[in-house]
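# Build me a structure from this.
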Amino acid sequence: MDFIVKSARPETLKTATLVIPVGEGGLLGATAKAVDTASGGAITTLLKRGDLAGKPGQTLLAHGLANLKAERVLLVGTGKEAELSDRQLRKVVAAVYGVLKTLAGSDALLALQDLQVKGRDAYGKARLLVESLADAGYQFDRFKSQKATPGALKKITLITDKADTAAVERATREARAIAIGMTLTKDLGNLPPNICHPSYLAEQAKELAKAHKNLKVDILDEKKLQALGAGAFLAVAQGSDQPPRMIVMQYNGGRKGDKPHALVGKGITFDTGGISIKPAAGMDEMKYDMGGAASVFGTLRAVLELQLPINLVCLLACAENMPSGGATRPGDIVTTMSGQTVEILNTDAEGRLVLCDTLTYAERFKPQSVIDIATLTGACIVALGSNVSGLMGNDDELVNQILAAGRQADDRAWQLPLYDEYQEQLDSPFADIANIGGPKAGTITAGCFLSRFTKAYKWAHLDIAGTAWVSGGKDKGATGRPVPLLTQYLLDRVPA
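Have a look, this model is predicted:
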């Protein structure tokens, strides 16, 4: 979908549908009043009938209003004045898109001036609105015999004040890039595991590099991983016929010699739990256990779209966790790339095993910061549900930067502690460290495990087990998170 920004009087513009915000109690802003006046009070007349109370997300479609060049006017409720939250804005956008996609018109005008969102300026409001609209049309029907019928809507024009035009144009450009990244993340997540395996992801990385000259890709196969001493990584993959891959993607958009930022994604393309096998119910959703890697792909895609002037390294730890005669057993001890030994008490705690070697590999890039992203623990869902991602790290400044990026992007995280007391739960009588810390504080002890491999740089860990996909039912599917948070973090790192 195309997005255009204009500074104009909406009542003078030709369009299939003009969208006008209406506050609770029929409150009209300055732009809506101008449209109402131009139409001879038609909007006021409609509101007096009581068909639209103005609550967030309510809609009323009117055709053929006099003296307007718009074929139809869509009134949408926005609630009490200046009290519209980010969540309510998303509901308003969903309601607007739900009507627009049913209409025959190929374009729409959105009057932004009257839309007030708590804590957001023109840029922030437009960014969230465009991102939500662009994402609302996502469909995944690649494996359906009957494809979805393409909608008629092709273009949305945002009407804004002249003083805000530059900010809204920037917001629109960045929101579109984020939406493109989210689409890639969703597509990869929603693919079935018989197609989306480690080698497939490696090929996708190569295809991305072909299209972008400032992207370099290196694929580390089993032999290279063995030569590096990645014993933990290889242990996870040894029960599967699908070979593991560490995918290294280097984007050089910044100055030569500038230290890169690094994103590390867990890419378990299917997780049975291995010998510590999972229950059958819902196991199909373990194709989403590569959500961390998918989100890194999506974030890199957004960065490439924007050509951000930064250097970025993306490391994807890709493997399949299967039970077989050659699979890792509970009680096995492996040696990691760092030289630390790990007693594997539970083969279903495999994500931290591929990540620990990948985090060690990240040291060679001398990164400014490292963020790993992983669907790591069910305990994170117990603690935080599906609304926010879990966050831990070894540097307060980095953690606060990520939290701030999450608030700006409306893709929030919540910090959990990494106290020394939790580290003691990982003690092993036979190895340097155990791969689980018992039933208590499972998300935190997973973070503690990873922290032992990140002492050489500033590091943070995002547990997205609750936010990477929607579970069960007809709405099941990848969410595209935390691409907005990660992209915002990188936008914030762009040199002034």
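# contacts, neighbours, all on C-alpha from now
Noted.
# Please enumerate the strands of the stretch 201-350 of the chain.
All strands of the stretch 201-350 of the chain, identified by DSSP state E, counting those that start in this stretch, fall at 215-220, 245-252, 261-271, 311-321, 333-335, 341-343.
# can you list these in a markdown table and add distance to Ser389 and mean neighbour count?
Listed next are the strands of the stretch 201-350 of the chain as a markdown table, based on distance: least, C-alpha to C-alpha, whole Å; neighbours: other C-alpha atoms under 10 Å:
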| stretch | distance to Ser389 | mean neighbour count |
| --- | --- | --- |
| strand 215-220 | 29 | 17 |
| strand 245-252 | 24 | 24 |
| strand 261-271 | 14 | 29 |
| strand 311-321 | 19 | 28 |
| strand 333-335 | 30 | 21 |
| strand 341-343 | 27 | 23 |
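# Take the ones you listed and lay them out in TSV including distance to Phe365.
Output for those, formatted as TSV (distance: least, C-alpha to C-alpha, whole Å):
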stretch	distance to Phe365
strand 215-220	14
strand 245-252	10
strand 261-271	8
strand 311-321	8
strand 333-335	22
strand 341-343	24
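# Quick one: neighbours of Lys213, just the number.
Close neighbours of Lys213, defined as other C-alpha atoms under 10 Å, add up to 10.
# His212 too?
13.
# need the contact list for it.
Each residue near His212 by C-alpha atoms under 8 Å, 6 or more residues apart in numbering is listed here: Leu304.
# ok, now how distant is it from Gln488?
In this view, His212 and Gln488 are 21 Å apart by C-alpha to C-alpha, to the nearest Å.
# next one: Asp289
Going from Asp289 to Gln488 by C-alpha to C-alpha gives 23 Å.
# can you check Val99 too?
30 Å.
# More neighbours: which of the two?
Between Val99 and Gln488, Gln488 has the larger neighbour count (other C-alpha under 10 Å), namely 23 against 13.
# Contact partners for the more buried one?
Counting by C-alpha under 8 Å, 6+ apart, the residues that Gln488 touches are 405-406, 408-409.
# Here is a second sequence; please produce its structure as well for comparison:
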Amino acid sequence: MTALTLSSSSAATLRADAVVIGVAKGEKGPVVASGAEAVDKAFDGKLATVLETLGATGGEGEVTKLPAPSGLKAPVVLAVGLGDTPDKGEGYGAEALRRAAGAAARALSGSKKGAFALPVGSAADAAAVAEGALLGAYAFTAYRNSNGNGTGNGKKNADDKTTPLAEVTLLGAKPRDKAFKAAAERATALAAEVNRARDLVNTPSNDLTPKAFAAAAQTAAKEHGLKAEVLDEKALAKGGYGGLTGVGQGSANPPRLVRLAYTHPKAKKTLALVGKGITYDSGGISLKPAGHNETMKCDMSGAAAVFAAVVAAARLGLEVNVTGWLALAENMPSGSATRPGDVLRMYSGKTVEVLNTDAEGRLVLADALTRASEEKPHAIVDVATLTGAMILALGNRTFGIMANDEAFRTAVHGIAEEAGEQSWPMPLPKELRKSMDSPVADLANIGERAGGGLVAGLFLKEFVGDGITWAHLDIAGPAFHEGAPFGYTPKGGTGSAVRTLVRLAERTAAGDLA
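Take a look at the predicted model:
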């Protein structure tokens, strides 16, 4: 992973491949942001004019490279857009800093060192820049054997542009200040875990089976002092986990339920996180149509987010107990697969008529939610790429939040905003519950097509223990990005919801949530 260092050196004297400065969008043209004073001086105070001549506007995410003058040790100046100039007395928002730093880090792929001279007037600013740069520097290269020029010789050139920026040096960040040091440490741990989730999501399903996913969790547990328990297909069948068993029975790769637990001796509360981990989703017998299968390795993004968040809590030493439940299965069609019309007996004892085998995520989550409820946590949050309906409602960059407690839903929405993740609170209309009534079972796994994402939330609510506060995050839109990278968001797995879950754990540890 990209290294992060703090430095009090001047942007003019530090040796690096490039010095990164911020440019804002002013009323009369680009405005050089604070932090770049030494660079502007090297341009005789005319840096803004030079940038405008080159067509720079300061628009968000805009990147302009120009050769450095003789007064700088770095050979290149990289100006990145911050968006509109803030009002007097206000700084740039954390998300603007994250995205600018991320865009700059991506533009410096293949470089050894970037000196970031962006506005860092506070430790919070430094945290945002560090986080954005480390997330933007991400690249998934596990399956690349070529050297970047198509020869496929198994070796990498030093100038391979697919290689992430090796080091981010944050200028003006007060390396001896406790707040700045803590911000850097948090950003490093958080980015590492978001990138862990991204790696898992990007890994092909032939390698990331439920068994392999469970093994990865066990390995991380040993490294970070977590307790890991894995139920294999025999234990699941014996324990009555009808949802996990039913979804996974059509695959040659059997299901798993993983429990990861981080405990702190001073913790007063326990937060349970539940993740959907469908390592590949063909739709089962209700096969997905052509064009909808190619990215279905990402259907385990919820479990990846939960896994990463639990490890992050351990790395940060948070004073809260965090338990992660990874509901892992592969949904495949075969002679042994669950059929439409079959009835499954869930771990809770409730029976579910399976009318659509492609509505499988809610089945594995139901078992995990019931099991998590048995431990009586203070709150449960599940995360899942659950419904295409949520994408239709909120688009590709925003996840929906549903909950059995309006105050908790509001709090999670606010926490997501703090973390820099786009979300929106969604309702759980009682009238939609009737659409899941079944003539042969306690309920069906699908209901009305209109409001399908809300119906799925209502289904999950049926399996949350009485009196337990619960929220459901449907990350179907932002979990996997198929377009061009932007800001600190790469193409492919994004690590959606990891930052929200970690912030939620921090707020719980601080006693900010009831």
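# How alike are these chains, TM-score-wise?
The TM-score (TM-score structural alignment, normalised by the length of structure 1) is 0.89; 485 aligned residues with a C-alpha RMSD of 2.8 Å.
# Map Ser418 of structure 1 across to structure 2 for me.
Check again: residue 418 of structure 1 is Leu, not Ser. Under the alignment (TM-score structural alignment), Leu418 of structure 1 maps onto Leu428 of structure 2.
# right, and its match touches Leu454 too?
Yes - here Leu428 of structure 2 reaches Leu454: they are 5.8 Å apart, a contact under C-alpha atoms under 8 Å.
# Quick check: neighbours shared by the two?
Contact with both Leu428 of structure 2 and Leu454 is made by residues Met402, according to C-alpha under 8 Å, 6+ apart.
# what does stretch 134-151 of structure 1 contact?
With C-alpha under 8 Å, 6+ apart, stretch 134-151 of structure 1 has contacts from 1, 94, 97, 101-102, 176, 179, 182-183, 187, 190.
# Apply 7 Å and report the result again.
1, 94, 101, 176, 179 (C-alpha atoms under 7 Å, 6 or more residues apart in numbering).
# next one: stretch 73-87 of structure 2
Applying C-alpha under 7 Å, 6+ apart, the external contacts of stretch 73-87 of structure 2 come out as 12-26, 58-68, 92, 96-97, 100, 104.
# Counting neighbours, which bits of that stretch end up buried?
73-85 (16 or more other C-alpha atoms under 10 Å).
# Please enumerate the helices of the stretch 151-300 of structure 2.
178-202, 210-224, 233-239, 242-248 (DSSP state H, counting those that start in this stretch).
# which one of these has the most crowded surroundings?
helix 242-248 (a mean of 29; mean count of other C-alpha atoms under 10 Å).
# so where is it in structure 1?
Per TM-score structural alignment, the counterpart of helix 242-248 of structure 2 in structure 1 is residues 231-237.
# Which of Leu428 and Leu454 of structure 2 has more residues huddled nearby?
Taking neighbours as other C-alpha under 10 Å, Leu428 of structure 2 and Leu454 compare with Leu454 leading, 27 against 19.
# which ones are touching the residue mapped onto that one from structure 1?
Matched across to structure 1, Leu454 of structure 2 falls on Ile444, judged by TM-score structural alignment. By C-alpha under 7 Å, 6+ apart, Ile444 of structure 1 lies in contact with 416-418.
# element containing Ile444 of structure 1, please.
Taking DSSP states H and E as the definition, Ile444 of structure 1 sits inside helix 442-451.
# Give me the mean deviation of that helix from structure 2.
With mean C-alpha distance after the TM-score superposition for structure 1, helix 442-451 of structure 1 departs from structure 2 by a mean of 0.5 Å once superposed.
# buried set for that helix?
Quick answer for helix 442-451 of structure 1 (16+ other C-alpha under 10 Å): 442-451.
# before we move on, what about stretch 427-443 of structure 2?
427-428, 432-433, 436-438, 441, 443.
# now swap in stretch 130-145 of structure 1 and tell me
Neighbour-count burial for stretch 130-145 of structure 1, counted by 16+ other C-alpha under 10 Å, picks out 130-135.
# For it, what is the distance to the chain centroid?
Between the centre of stretch 130-145 of structure 1 and the centre of its chain there are 14 Å (C-alpha atoms, centre = their mean, to the nearest Å).
# Next up, the contacts around the closest residue to Ile468 of structure 2 other than its chain neighbours.
Spatial nearest neighbour of Ile468 of structure 2, chain neighbours left out: Ala379 (6.0 Å); criterion: C-alpha to C-alpha, 6 or more residues apart in numbering. Applying C-alpha under 7 Å, 6+ apart, we find Ala379 of structure 2 in contact with 271-272, 468-470.
# Give me the number of neighbouring residues for the equivalent of Lys287 of structure 1 over in structure 2.
Here Lys287 of structure 1 is matched to Lys297 in structure 2, going by TM-score structural alignment. Residues contacting Lys297 of structure 2 under the criterion other C-alpha under 10 Å number 26.
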